[in-house]
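1. dropping the sequence and predicted coords here.
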Amino acid sequence: MMIRSVETVTTQAWSRELEQRIRESVGAIRYGTVTLVIQDGKVIQIDRNEKIRLK
């Protein structure tokens, strides 16, 4: 079942706006994660979790 979900997402026609938002999220952090929340084969949310390194 998981493979079907992945196939649905990979064949989705991503808009330029979505691609730009993902790039901005990735470019805005130094350490951390960017998570895409997908529902019914569509990205519905972008979570950005930044880690701050204390020296």
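-> Arrived safely. Residues are numbered from 1 along each chain as shown.

2. every contact and neighbour count from this point should use C-alpha atoms.
-> Noted.

3. longest helix in this structure, please.
-> helix 16-27 (DSSP state H).

4. what's the angle from the helix or strand just after that one to helix 16-27?
-> Next helix or strand after helix 16-27 toward the C-terminus (DSSP states H and E): strand 32-39. Relative orientation of strand 32-39 versus helix 16-27 (axes from the mean of the first three to the mean of the last three CA atoms, to 10 degrees): 150 degrees.

5. before we go on, here's another structure to hold up against the first:
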Amino acid sequence: MTATVRNLEGQDEVSILREIQAALQGLKFGAVEITVHNGQVVQIERKEKFRLNPQSSHNT
């Protein structure tokens, strides 16, 4: 997992919405979590799941 530090403090609504949109970009399975403190967005977290196709256990 990687963390990118971005300063959201003092950003306008459009900038925050742009960051949320970027977190959603290309997400097929997972979640985007937005953390708010004192009415301010302080963190946007993206959790992505990768679905793997199980290989057949048959050796025939």
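-> Happy to help now that I have it. Quick caveat, the model's predicted, so the values are computed rather than measured.

6. rewinding a little: residues making contact with the longest helix of the first structure?
-> If you take CA atoms under 8 Å, 6 or more residues apart in numbering as the criterion, helix 16-27 of the first structure is touched by Thr33, Val34, Ile46, Arg48.

7. how big's the offset between it and the second structure?
-> Following superposition, helix 16-27 of the first structure is found to deviate from the second structure by 0.7 Å on average (mean CA distance after the TM-score superposition for the first structure).

8. relative to Ala22 of the second structure, how far out is the aligned partner of Thr35 of the first structure in the second structure?
-> Here Thr35 of the first structure is matched to Glu33 in the second structure, going by TM-score structural alignment. Applying CA to CA, to the nearest Å, the value for Glu33 of the second structure to Ala22 of the second structure is 13 Å.

9. I am finished for the moment; much appreciated.
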